[in-house]
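Student: Here you go, sequence then predicted model.
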Amino acid sequence: MYVGGYFTLIGGETRSRIAAIDATTGIPTSWDPGGDASVDSLALSGEVLYAGGGFQYFGGDDLQPYFAQFGIPAPTLLEVSPLSGEVGAVVTVTGYAFGTNRGTSYVSFGPAKATSYVSWTNDQVRCRVPSGATSGPVTVTTGGGTSNGIDFTMEQSAPTLSSITPSGAVNDGIVDITDLKGTSFQAGATVKLNKAGESDVTATNVNVVSNTKITCKFNLVGAALGAWNVQVENPDGKSAAKQNAFTVTQAPSGLSTWYLAEGSTSWGFDCYISIENPEDEALDARITYMTDTGEVDGGVVNLPAESQTTVNPSDVLGAKDFSTRVECLDATRTIAVDRTMAWSPAPPIFEAHNSVGVTGPATDWYLPEGSSNWGFECWLLIQNPNATDVTATVTYMIEGEGPVAFDKEISANSRRTFNMADDIGARDASIQVHCGDPVIPERAMYKDSRRMGHDSIGTTEPNTEYYLAEGTTGWGFTTYVLIQNPNDAPTDVVVIYNTTSGPVNGPAMTMPANSRQTIRVNDYMPDTDFSTSVFGTAPIIAERAMYWDNGTGEAGHDSIGMPEPHTAFFLPDGEAGGEDDGVETWTLIQNPNDEGVEVRVTYFLNGGGTPLTFTDTVGANSRKTYNMADELSERGASVQVECLTAGKKIMVERAMYWANRTAGTDTIGGFTFRSVNCRPCGESREGDPGCNQETQQAP
């Protein structure tokens, strides 16, 4: 406040006839214009102070006698309360010389000016923290200048949630959340689903795209049906929840639809598709081929009960590159599908590769193996089953160098083929495929003018554990384990080999961010049959490649690993004997448990008939191999493997060889968490140890 009179001393301070007093403390401020005679009246208008009295001058300046006007002095801040807050919080600023009316005056929080004011007086302002405010000094600016600053700490606002896309999914695998919408999301936020009486489902691959959008993945296998709450929690502990925002529904009980990205009946390739029907009744399946010019109807094929059926795409397509979709017309039933391609680089020598299909497209895929070096060709096949064109981002994680990314266009309902060498030259690299619309990739590799070739699907799920059932450094084989670290930080990795006599420690290493590592197992453990377990401190992916030479040139096969074991596996291709080719089919079972497990192996004959079945025990942390020729000869058969030990799960692969191992293939199988003929009621097939009623899943 301002006072005038005839005084020369006020509040213990020397002031001549006029003074500004701090209304809170009663102490005069430093303002002292100094008049020569009395001040009899004062008036404050906006940012101007008017004085009248008997004076002739102020501060030695001749002024109009008896009347003077003064600019308001710069404001002074004494207190800001509270000293921290979030956007929208009300803050009280105390001091003096703010002016009785705000006019054009304002309060600043760092670079941002307050726009919402609760009150304004000469010695106190109450306002709301503006958007854009930062931690730092709060100041008041008037016509008299800008005040001193008092530090204020910005607190992040609590997040809000407005919607989630998609808003529901079936409980048969991983769902990609493409848009979790809200406000005030922070880097490092966690996302989960929760439901009364159920364990939380914590999201993986959480990406805070912006402060209003998050993408992530939920593994819904076994999740309870019904509405779930969605919760986001920022690193500062503030959280938001949207009640009943996500709905989990029952998946069809069967693995009814399969996709195969690779396929060709051109360029000297023969191709056949194997379909396994493990159900106890006949089924029909529709086949659709996706070529570079669009879809081609492959017709409907009948699948006898408990059978293997072979389909030749060339009967419909002629010479063509293609992807394939196989759909069981009864979506509640299970089938399994894989594809074999064979070719002859120099007759009579021939080679082949094989891969199981996948049961659905996804937005992210990982393929640890890949090389356009050492004489290899490396081809990436991307199948787009969507009704619209898509753009996929292909990232090569180059061994010893780092990641490089390229965008690839794939037309609707078609497949495209990309040569790694065209993008990165001669390099060893893992591959990541990301697409906003879900797709399916595979990777095929060839060497020595295609004397050798192998192929594999990828995986959608990095995990801290990965398992590879096949592997040997004996019998003339060389085995490589390929490990991919897709994280933006290094990760520590430990490898353990499960041999026929138990576990053996393998190498340990630290992998750089977004990198790949190759292990030549023969250098660590020669002349041994084994499976492999790979453990990372952060999620990783593992794959295995095997090479051999029977005297006709190097051949090879390859398979992606699996992030977790399962109860039952299906391997559609398989044959024992054969008059011309001498086909071998080997089933590899890995038991990663600390106790032995009982397994049942069933062969479903080509064309149907009575299945052949037997049981055996696989020891703790070990692997066993089964030769189809021990049970049948001169006939094709699909394979089913079930773990009969309650609560335990296994890993299974199938390796096949032709003509004294001139050619060979390998793949993981399709898999489930329960017995095949178990219906959604949860009842198990007679003789089974019991059904855990978990939903089914495939790679």
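Tutor: The structure has been received and is ready for your questions. Note that the coordinates shown come from a computational prediction; the quantities given were computed from them, not determined experimentally. Numbers count the residues shown, from 1 in each chain.
Student: can we go C-alpha only for contacts and neighbour counts from here?
Tutor: Will do.
Student: who touches the closest residue to P486 other than its chain neighbours in this structure?
Tutor: Among residues not flanking P486 along the chain, N514 sits closest, at 4.6 Å (Cα to Cα, 6 or more residues apart in numbering). Going by Cα atoms under 8 Å, 6 or more residues apart in numbering, N514 touches 397, 402-403, 484-489.
Student: ok, and here's another one to check against it:
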Amino acid sequence: MPLSINTVTYRELACEYLWNGAPRICAGAFLAFLLTLAFVAPSFSTPQPPRAAGGASGHGLGMKLSKPDLSRRIDRRSYGLDSIPLAASIDLSASLPPVKNQGSYSSCVGWATGYYAKSFYEKKEHPTWDMTDERRQFSPQFVWNGINGGQNEATSIYDALRFMEQNGNTDWEQFPYEGSNYAEQPNSQSVEAAKQYKISDDWGYFFSNISFPNYYNNNISDLKAWLSSGKPVVLGIPIYGDFPDFGSNPSSSFYDYDGSAEFEGGHAVFIAGYNDNAGGPGQGGFLMINSWGPTWNGAGRVYLSYDFVAHYVPEAWYMSDMDSTPSLSSISPAGGEPGQLVTVSGSNLGADRRSSRVGFDGGASGQVVSWTNSQVKVRVPASARSGVVYAYDWNGEKSNGKAFAVGKGSYAAANWLLAEGSTWPGFDEWVLLQNPNSQASNVSIAFLTPGGPVDGPGVIVPALSRTTVHVNEYVPNADVSTAVTVTSGASICAERAMYFSTPDGKWGSHDSIAAEGVADTWYLAEGATWPGFDEWILVMNPFDRTVNVSVTFQTPGGEIVGPELSLAAGTRQSVHVNEYAPNSDVSAKVWCTTSGYGIVAERSMYIHTPDGKVGCHNSMGATEASGAWGLTEGATWPGYEEWVLVANPTSKDAVADFFFLTPDGVSEGPAVTVPAGRRISVRVNDYLPDSDVSTMIFTRSEDMSVVAERAMYISSPDGKRGAHNAPGSIYSSMDWLLPEGCTSPGFDEWVLVMNPDEDVTANVQLTFMTPQGQVEGPTASLPPATRTTFHVNDYVTGDVSTRVTSEQYVIAERAMYMNSPQSKTGATCSLGVITSPPAKTHNGVKPKYAFCNR
């Protein structure tokens, strides 16, 4: 699952509540505020439930008040509502489906949100859609049935919006409206189809009162500004006995409550605009689209007077939509023979229905074995050619493409890819293979050099053990990338470790886990080219054709354009960053410009600085920017210098908040601004000295994304010396693998585990896998929002891989310090590998953001 940490909860260590979008009020002040409110606010009547369904003339109602949730109140400033010019009239109804009739059922909330609002936003995204086509009208029944508990009962707008954020909505033809089917639940196809059409988590209310009916003083100017910006509103309104075309009342194009008619019940309605003169000169009203049929009140609509909305309407809601375009993130494996089963992963893939398919180069579609919104399993068609694969949704809308190689000429189908590697004099390279399964695995290894691919060994990795491959024995005196492919048996994990003592003075060791496949873009947050820092970016092309690559650098002073590369099939290249961005802190973005194809990128640094930093470190890049990052390892004890590097590869400035998790709990760190195209460095020792520490980073809003890494420089009183680095993680998991590890004489190994959940204790089990088999390790209970450390030398001796399991979601890393009789020296660190199934994690972290002013 995504990192369960919640920025609001961490922030509540200092500030407890958000009120009306203003600075958050600390707990004591808020209590005093509530006590004051109790004396000055008018008394509210007891909330009244809606009348039974099928009121006057058989018109259904069905809206009950939403629960109070202050975090959902609109932040007026962030939307700039005061600066939106107000037209005299707005009418957005041209983007709506036809007016229809809910009948006598209590389904109005589903109609206002699921039918009108969701259909409106999809029409805006797909301007050519014909809204009279029921495949393009969204289902009120799907939403209502998802929140009504199987009963013909009133529901809240809050619950409907939350439901569509979490589950989406499907179309009318897929899940048609029949009011009497209020207990029907969708089949699996409808569930997957709906996931393509979720709303964003950016929804909430303009006003939400706590009693109903009553007299209020609502701000309706915000509603007009929102509508003027081209976005609709959903109201929860009271229906009184004087409502137009209700019972024996006549029709009327304008409604203003007479102040005495009897309350009939609550009703959810869609607001498509306003007119300042709807009821005559100076008599303004909001354009309401009803769900009582096209003949109600003449055309299914009425203007609600400004006075009625300001003083009698209890709540007004807004929502924002998400892009529903299909998108591919990976194909695994990225190559294969006709008939082979491949997994196409991505988002907004919808369901296996209508025109949905996976198209291969050559014009044929793969035979579908299974289809969900995030993953499709298909067999490669007989006529497929090497090229680009696309997914098409039910409407034939096409995704981005991903390269797929048909035949045996590509290494892109490898299970694990390692871009860095060198076997020149003084470079000692090892590939570590961990098998966490009860079945042995047969593995083939290939090495990709600047001159092309070189076949490596075939090895057997026994069950519940690990195997080591010394790369120097197979490709001496070469720059080398590595492709690891399981040819039979269970899946494995791979990592690479390197040790240095070179003629030109490079000294130490570095390490990285392998990449599970290629990506279009790689982000490398760390980097420095100051005197004493020697930085290299390593790029690998595992495909059977040439690909082109661009590199840019993000520095504190702005972005620098880097080199353009052309990588021949099955090769790797090195970029010396010092030549392009000298004397600077520097992050990098590396991306494949050959459409549909991808690469693997890492960064290595060699350090011998005037201030005493020595060693080297390495990291695989990150394939996406995010609003949340977790970094498990960290220490600020004497002799440990820790830096967190944050890059912003996007076009929007980002504000990032730091939190430090220690064995004793959470400490609040700095808030930093990372301008677009730049990077910043945070020295953790300045904020939390003399501690073991994990780091959590959150941006201030969900549209701000950054990339984070951590670098450490060590010269400790007990003789540890060197440097290490690891990327942050945007995922937590219940199962982590750490393929590398050694506790032989001169090797000091530590496993670091962080529990990012602020509410739940995580019980953790370590299991060790050695060349001789599996060894049970220690257990520990991690309180909420803490980290702990395991000294592996206390449990096993020799080469060792580690598995970290928990019934809660955690993040794991491994750090090692070396000064061996074989002259291996320095320090290494690596993030763990998340095990399958991939459903254990989700793409990205989207908490609900709310912050104190700094």
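Tutor: Structure received. Keep in mind the model is a prediction, meaning the values are calculated, not measured.
Student: M341 of the first structure is in contact with G268, isn't it?
Tutor: No. Contact criterion Cα atoms under 8 Å: M341 of the first structure and G268 do not qualify, at 10.0 Å.
Student: okay, those two: which has more neighbours?
Tutor: When neighbours are counted by other Cα atoms under 10 Å, M341 of the first structure and G268 differ, and M341 comes out ahead with 22 against 12.
Student: What strand or helix carries the aligned partner of the more buried one in the second structure?
Tutor: Matched across to the second structure, M341 of the first structure falls on M498, judged by TM-score structural alignment. In this assignment (DSSP states H and E), M498 of the second structure forms part of strand 493-501.
Student: Tell me roughly how far that strand lies from the first structure on average.
Tutor: For strand 493-501 of the second structure, the mean deviation from the first structure after alignment is 0.8 Å (mean Cα distance after the TM-score superposition for the first structure).
Student: Run through who's touching that strand.
Tutor: 416, 418, 421, 426-435, 484, 506-514, 737, 739-740, 824-825, 833.
Student: give the contact list for V209 of the first structure.
Tutor: Counting by Cα under 8 Å, 6+ apart, V209 of the first structure has contacts T215.
Student: Secondary structure element holding it?
Tutor: Assigned by DSSP H and E, V209 of the first structure falls in strand 204-210.
Student: now that strand: how far from the chain's centre is it?
Tutor: Distance, stretch centre to chain centre, for strand 204-210 of the first structure: 8 Å (Cα atoms, centre = their mean, to the nearest Å).
Student: Now find how far off-centre stretch 301-310 of the second structure is within its chain.
Tutor: On Cα atoms, centre = their mean, the centre of stretch 301-310 of the second structure falls 40 Å from the chain's centre.
Student: what's the mean distance for whichever helix or strand comes after the strand holding M498 of the second structure versus the first structure?
Tutor: Following strand 493-501 of the second structure in sequence order, the next helix or strand is strand 507-513 (DSSP H and E). When the first structure is superposed, strand 507-513 of the second structure averages 1.2 Å from its matched positions, counting by mean Cα distance after the TM-score superposition for the first structure.
Student: what helix or strand is the closest residue to M341 of the first structure other than its chain neighbours on?
Tutor: Leaving aside its sequence neighbours, M341 of the first structure sits nearest to C271 (Cα to Cα, 6+ apart; 4.4 Å). Using DSSP H and E, C271 of the first structure sits in strand 270-277.
Student: Could you tell me where that strand falls in the second structure?
Tutor: So strand 270-277 of the first structure sits over residues 428-435 in the second structure, by TM-score structural alignment.
Student: Just the buried positions in the matching stretch, please.
Tutor: In terms of neighbour count (16 or more other Cα atoms under 10 Å), stretch 428-435 of the second structure has its buried residues at 428-435.
Student: Quick one: the strands in the stretch 351-500 of the first structure, in order.
Tutor: 362-367, 376-384, 390-398, 402-410, 414-419, 429-447, 452-457, 463-468, 478-485, 491-499 (DSSP state E, counting those that start in this stretch).
Student: who wins for proximity to G561 of the first structure among those strands?
Tutor: G561 of the first structure sits nearest to strand 463-468 of all those, at 4.9 Å, using Cα to Cα.
Student: Over which residues of the second structure does that closest one lie when aligned?
Tutor: Going by TM-score structural alignment: strand 463-468 of the first structure matches residues 626-631.
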